[in-house]
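S.K.: Pasting the sequence and the predicted coordinates here, then a few questions.
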Amino acid sequence: MIQIVDKIELMILTGYTDAQASKLIRKAKQKLLQDGFEWYGNKKVGRVPLKTIEDILGVELSAKHDIINPVLEDTVNE
């Protein structure tokens, strides 16, 4: 199931301010619009998929325990 987050949940998960969380929501909506999800063009929509936020930030957010786990791409553990 897709996890959807709003500004308040982003503030809790990341520790970002109100303005920073709002900016993240706007960026996520722009990204979703570019991907063809026209519904996110509505100004009243304030919730976006958590996966989109994670893609923008480059980190994995765990809403279950409020823990942020870094996502390291192109790395190998030896």
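M.R.: Received the coordinates, thanks.

S.K.: switch to C-alpha atoms for all contacts and neighbour counts from now on
M.R.: Fine.

S.K.: List the buried residues for stretch 9-16?
M.R.: Neighbour-count burial for stretch 9-16, counted by 16 or more other Cα atoms under 10 Å, picks out Leu10, Met11, Leu13.

S.K.: between the residues you listed, which is closest to Ala19?
M.R.: Met11 (9.6 Å; Cα to Cα).

S.K.: Put this next to the first one:
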Amino acid sequence: MISRAFNGQHGRAYLFDGVVNVVEGEPNDRQMTTGNHTVRDIYCVKCGQTLGWKYDYAYEPSQKYKEGKYILERNLLVDVQ
């Protein structure tokens, strides 16, 4: 995990270099609080639930560090035992 200091549409979110057991949706542009980004939603490979998104491109130079990284929204994750 890179950072816990993110917010998603459903509350707290975490930034990761990589994630597993997800499939990626189609890219689309979104206006976010930190500027315009090209992102793709990521879904659980087993149940299809939306878990967050992947940053493909950041239009703002200060946000380039997010490119290729993933956001997982805490409230969309389920603890599995």
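M.R.: Perfect, I can see it now. Bear in mind the structure is a predicted one, so any value in this text is a computation, not a measurement.

S.K.: What's the TM-score once they're superposed?
M.R.: TM-score for the superposed pair, counting by TM-score structural alignment, normalised by the length of structure 1: 0.30. Supporting figures: 43 aligned residues with a Cα RMSD of 3.7 Å.

S.K.: before we move on, the earlier item: next, format the buried residues of stretch 9-16 of structure 1 as a markdown table and append distance to Ala28 of structure 1 and secondary structure.
M.R.: Shown next, in a markdown table, are the buried residues of stretch 9-16 of structure 1 (distance: Cα to Cα, whole Å; DSSP: H, G, I helix; E, B strand; the rest coil):
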| residue | distance to Ala28 of structure 1 | secondary structure |
| --- | --- | --- |
| Leu10 | 12 | helix |
| Met11 | 15 | helix |
| Leu13 | 16 | helix |
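
S.K.: Which member of these is positioned nearest Lys51 of structure 1?
M.R.: Using Cα to Cα, Leu10 comes nearest to Lys51 of structure 1 of those, at 12.2 Å.

S.K.: How about the closest one, nearest residue that isn't a chain neighbour?
M.R.: Leaving aside its sequence neighbours, Leu10 of structure 1 sits nearest to Ala21 (Cα to Cα, 6 or more residues apart in numbering; 6.0 Å).

S.K.: which residue sits closest to Cys44 of structure 2, ignoring its sequence neighbours?
M.R.: Counting by Cα to Cα, 6+ apart, Val22 is the residue found nearest to Cys44 of structure 2 once chain neighbours are left out, at 4.7 Å.

S.K.: what number of residues lie near the one you found?
M.R.: 18 (other Cα atoms under 10 Å).
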